[in-house]
Every structure is written in C-alpha cells, then in structure tokens.
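Participant: Sequence and predicted structure, then a few things I'm wondering about:
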Amino acid sequence: MLVALAPFAGPALAEDAALPIGDPERGAQVYRKCTGCHQIGPGAENRAGPHLNDIFGRRAGSVEGFDYSRAMERAHGDGLVWEYAQLDAYIENPRALVSGTRMSFRGIRDPRDRHDVLAFLRSYSASPQDIPESAPTAMPREVELPPEILQIVGDAEYGAYLASECLTCHKADGGDAGIPSITRWHPEDFVVAMHAYKRKLRPHPVMQMMAGRLSDEEIAALAAYFATLE
C-alpha cells in the first residue's frame, strides 16, 4: 500500500493496493526515448539526468554526485519519494508533479506505455514476488565513434562562441518550448547525438545540416560549453 506523503505539496495521488503491472520487455522499448538523459542497468552513470537504478523507494533528489535543479531539491525537502503512483504521475507530466523541474521531457500520456516503462524500471529495483528481475539490458549508442573522437577535450570558451546559432532554438536556461533542452547534457551524449545527425541517422534536416558543417573539435567544444551551462 502506498503511504501518502503529507509534507509534499504536489498533486494528490490515490492509494491503490492493486497497482497495474506492465510488460517490462515492451517497457524497454518505450524507455529508449529516455536514454538520451538517463542510464539504467549495470555500470549506469549520471548523465543529463540521474541514473535510474533502484529508483523505487528512493527519495527524490538523492542520487549522490548529481546536480539537481532547485525545484527537485525542494521536492526532496518536502519528502517526495519515488513510489509507483508518484513515478506514474511524474512520467505522465513531469512539471505537473514537480513545478520548475529541469527535466524537459513532455511526458508519456498513454497509461499502458507508462505502466510498461514502470515495470521495466521496477526490474532494476528490489523486486516484489510478482515482478521478476530482468536480465541486464544494454542500450547501444546510436553511432559507434572511434575513441579518439570521444576523447577530444572540448574548449568551453570556444563552444560559447559557436553556440549562438544553437541558442536561437535551444534555451540556455534549460527550458523547453517544444524543442528539447541540451543544457547540462553529458559531453559524450552530446557528441554522439551530433555525429548521429551528421551521419543522417537522426532524421532532422536542419540539425543534419548544422552538424554536417561542424568539425570534431567544434562538436567537442559545443559539448563542453552546454555541459557546464547553468
């Protein structure tokens, strides 16, 4: 049974002993839209968002070493704990549950998709008897890059100089007006995404054109700049 979190000032969530259990295998496919920011499974690290291992029962804003938004820090102080109903509400509409969150994802409206994703996430937390542990799931990169490209140390100052064109669409403060935020992306994820556009593996013609004009060093510089942008 879910316990109501009296101190937390988010929307009311009904208690429900019969929680819907989704399909973790289907959830793994739906989860792919989350992989640009969140890692899960053996060796998962913090990226633009914190890793999601052991998310069930974890207090919001509590992953060591991750720089949370002020909104998520407030949710932590208010006592928000990621149980099933809270996660379901957050995945449906992140900013309805945690107003001001830096997470730019617009949410998953389809209840079946949400329950399947939650079943997938649940398999990486301590599992109840009716949800078995899943096998480790490797999420391959969109494009495999040579180590020498991934090891380029970008010049953030040069990236700031190059970023003006990016900032005509992407908001520097991490806001989302229909265009995903790239603020505080992990540099490796940024580099992989840009090379995916460059190779036309990501289907956005404007981004393909812009990425195609950039050298490896310029992409690394932009990655360094956006990773540290407040």
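Facilitator: Yes, it's here. As the structure is a computational prediction, the values presented were derived from the model and not from experiment.

Participant: alpha carbons only for contacts and neighbour counts from here, please
Facilitator: OK.

Participant: check contacts around the residue positioned nearest the centre of the chain.
Facilitator: Compute the mean C-alpha point of the chain, and by CA atoms, centre = their mean the closest residue is residue 37, 3.1 Å away. Listed by CA atoms under 8 Å, 6 or more residues apart in numbering, the contact set of residue 37 reads 47, 48, 49, 50, 185.

Participant: one more time with 6 Å
Facilitator: Going by CA atoms under 6 Å, 6 or more residues apart in numbering, residue 37 touches 47, 48, 49.

Participant: Out of those residues, who's the most crowded?
Facilitator: residue 48 (26 neighbours; other CA atoms under 10 Å).

Participant: how close does residue 72 sit to residue 152?
Facilitator: Residue 72 is 32 Å from residue 152, where distance means CA to CA, to the nearest Å.

Participant: So which of these two has more stuff around it?
Facilitator: More neighbours surround residue 72 than the other of residue 72 and residue 152, with 21 against 15 (other CA under 10 Å).

Participant: Remind me which helix or strand the more buried one belongs to.
Facilitator: helix 70-78 (DSSP states H and E).

Participant: Give me the distance between that helix and the centre of its chain.
Facilitator: Distance of helix 70-78 from the chain centroid (CA atoms, centre = their mean, to the nearest Å) equals 18 Å.

Participant: between the contacts of residue 37, which is closest to residue 21?
Facilitator: Closest approach to residue 21 among the contacts of residue 37 (CA to CA): residue 49, at 24.9 Å.

Participant: ok, now which ones touch that closest one?
Facilitator: 37, 38.

Participant: quick one: it from residue 68, how far?
Facilitator: Applying CA to CA to residue 49 and residue 68 gives a distance of 9 Å.

Participant: here comes the other one, which I'd like you to weigh against the first:
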Amino acid sequence: MKRILGTLILIGAAYASPGWAEEQAEEIGDATRGAQVYKKCSGCHQVGANAVNRTGPHLNGIYGRKPASVEGFFYSKGLERAAADGLEWDLEHLDAYLENPKALVSGTRMSFRGLKDPQDRHDVLAYLRQFSANPQDIPESAPTMVAREVELPPEILAIVGDPAYGEYLSSECQTCHQKDGSDKGIPSITRWPEEDFVIAMHAYKRKIRPHPVMQMMAGRLSDEEIAALAAYFKELE
C-alpha cells in the first residue's frame, strides 16, 4: 500500500513536466517487461487500437473507468454490484484486482488466479497505462497483436452453428462447466465469443492446449458440432 500511495504522489508531480506520461509509466513499473507479463492476460483481454471485447472486455481506457461499464459486454453480477457500490479502476484497486480478483470482487466470473509478484503487477499496470486516455492527454498506443493459438481455415471460422443442436450436445460440457457462468474450480464458458470458443476447441483437438480430458472431448467433435456448441454458449443467459 505504501508503494502504491507513493506512486500516486509521483504521478501527480509528473503532470508538471513535459514528459510526464513516460515518467508515470516508469514510476508504476517497467512497461516493456509488462508487455511480456501481459501475455498471461491476452487470451481474454485485448488492448490497443481496434481492441474488441472477447472472453473479457477490452482494457483500453481502464484507468478511471467504472467496473461493468464497457458497452456490449456481459458482466458478472459481482462486478455490477461493485460498480453500484462506487468502485473505480484506479491504480490501487487495479493492483488489488490483479493480485486476487475474487478477493476484491466476490462473484466475478474472471477465472484468473492473480499475479502474486508485486513487480509483475506493477509492470502490467505500467503497460496498460499506455493504452489509457484517463487521466487526460495520454494517446492510445499502437495495437498489440497477439497470434491465435491455431490458424484455422476461413471456412471453419465461417461455419454458422445451430444453437439448438449445441444445447443438445452441451450436457457433457455442463458436467464440469456451470450453466449459470460460475467457475467453481473450472473456467466459465458462458457468453464466450464464438470465434474464441472455436479456436480453443481446435487447440485442444490438435493437442496444442495441454489438458488431456479436453483433448479427448474436442477430438470427438466435428467442425459443425464445435460451431454449434460455440453458438449455444455464446447466447446462454
């Protein structure tokens, strides 16, 4: 806490100097190293020009933003309650959330276990600071491109899944994944973007993702069945 408060004081002082944006990033942490640590987050959260919501909301402009405020993203009730209670994504609360999401916001659907190393958190926060226009006068940075786990042929990504067929297939998935979106010991797949779901399943199918049960399950599914499951879970309330 002392380090965070000291950082906030340094940030305030940096407004007076011409290079205050660069100084701020240095005082929070190492943004260059943070870009590497951020790869742990990039499977769910995009950042940079053209960033969109995926499994998690985009993180452009995260500083000064209220939780559950990105248009078009389906948030957990926990984050909605936190926003109603007045939580704001400032440096102190972002640091706490990165350390242990569920400790700060009970009921969050974010299944990330957290960054326990303070330096990792501060470096990621310095990296994210480059993509925030809050406070004022910090331009959005260039896009951060993250390669897909599996490069699939366009015709596979273009398959339009049948949600009704996906519901029929989903009973086996729901022996582990909770229909209500909770993640008791296992990640939620409710409301996943269809493309993310399809790519993840093909990554298991090709044994790029190292989970033997999921590799077995995905290996049984056709391209059309994967698309149907993706369509069903995308619209699941």
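Facilitator: Received, thanks. All figures in this text were calculated on a predicted structure; none of them were measured in a lab.

Participant: How close are the two chains, by TM-score?
Facilitator: The TM-score (TM-score structural alignment, normalised by the length of the first structure) is 0.86; 217 aligned residues with a CA RMSD of 2.2 Å.

Participant: What residues in the second structure pair up with the helix or strand that the helix holding residue 72 of the first structure is followed by?
Facilitator: As assigned by DSSP H and E, the chain's next helix or strand after helix 70-78 of the first structure is strand 81-82. Strand 81-82 of the first structure corresponds to residues 88-89 in the second structure, going by TM-score structural alignment.

Participant: neighbouring contacts of the matching stretch?
Facilitator: Contact with stretch 88-89 of the second structure is made by 63, 64, 65, 66, as judged by CA under 6 Å, 6+ apart.

Participant: Where in the second structure does stretch 140-153 of the first structure fall?
Facilitator: Stretch 140-153 of the first structure corresponds to residues 147-160 in the second structure, going by TM-score structural alignment.

Participant: Find the nearest non-adjacent residue to the equivalent of residue 202 of the first structure over in the second structure, please.
Facilitator: Superposed on the second structure with TM-score structural alignment, residue 202 of the first structure falls opposite residue 209. Closest residue to residue 209 of the second structure apart from its sequence neighbours, by CA to CA, 6 or more residues apart in numbering: residue 203 at 5.5 Å.

Participant: Can you report how many residues lie near the one you found?
Facilitator: By the criterion of other CA under 10 Å, residue 203 of the second structure has 21 neighbours.

Participant: what's the mean distance for the strand or helix carrying it versus the first structure?
Facilitator: Secondary structure from DSSP H and E places residue 203 of the second structure in helix 194-205. Comparing helix 194-205 of the second structure with its match in the first structure after superposition yields a mean distance of 0.7 Å (mean CA distance after the TM-score superposition for the first structure).

Participant: picking that back up, name the surrounding residues that touch the match of stretch 140-153 of the first structure.
Facilitator: residue 203.

Participant: Just give me the match in the second structure for residue 166 of the first structure.
Facilitator: In the second structure, residue 166 of the first structure lands on residue 173 (TM-score structural alignment).

Participant: And for residue 126 of the first structure?
Facilitator: By TM-score structural alignment, residue 126 of the first structure lines up with residue 133.

Participant: got a list of what its match touches?
Facilitator: 61, 139.

Participant: Give me the aligned partner of residue 229 of the first structure over in the second structure.
Facilitator: So, by TM-score structural alignment, residue 229 of the first structure is matched to residue 236.

Participant: next one: residue 26 of the first structure
Facilitator: Per TM-score structural alignment, residue 26 of the first structure is aligned with residue 33.

Participant: Excluding chain neighbours, what is closest to that match?
Facilitator: Leaving out its chain neighbours, residue 33 of the second structure is closest to residue 123 (CA to CA, 6+ apart), at 6.2 Å.

Participant: what's near enough to touch the one you found?
Facilitator: Residue 123 of the second structure sits next to 29, 30, 31, 34 when contact means CA under 6 Å, 6+ apart.

Participant: Next, it: secondary structure please.
Facilitator: Three-state assignment for residue 123 of the second structure (DSSP: H, G, I helix; E, B strand; the rest coil): helix.

Participant: hey, where'd the strands end up in the first structure?
Facilitator: Assigned by DSSP state E, the strands in the first structure fall at 58-59, 81-82.
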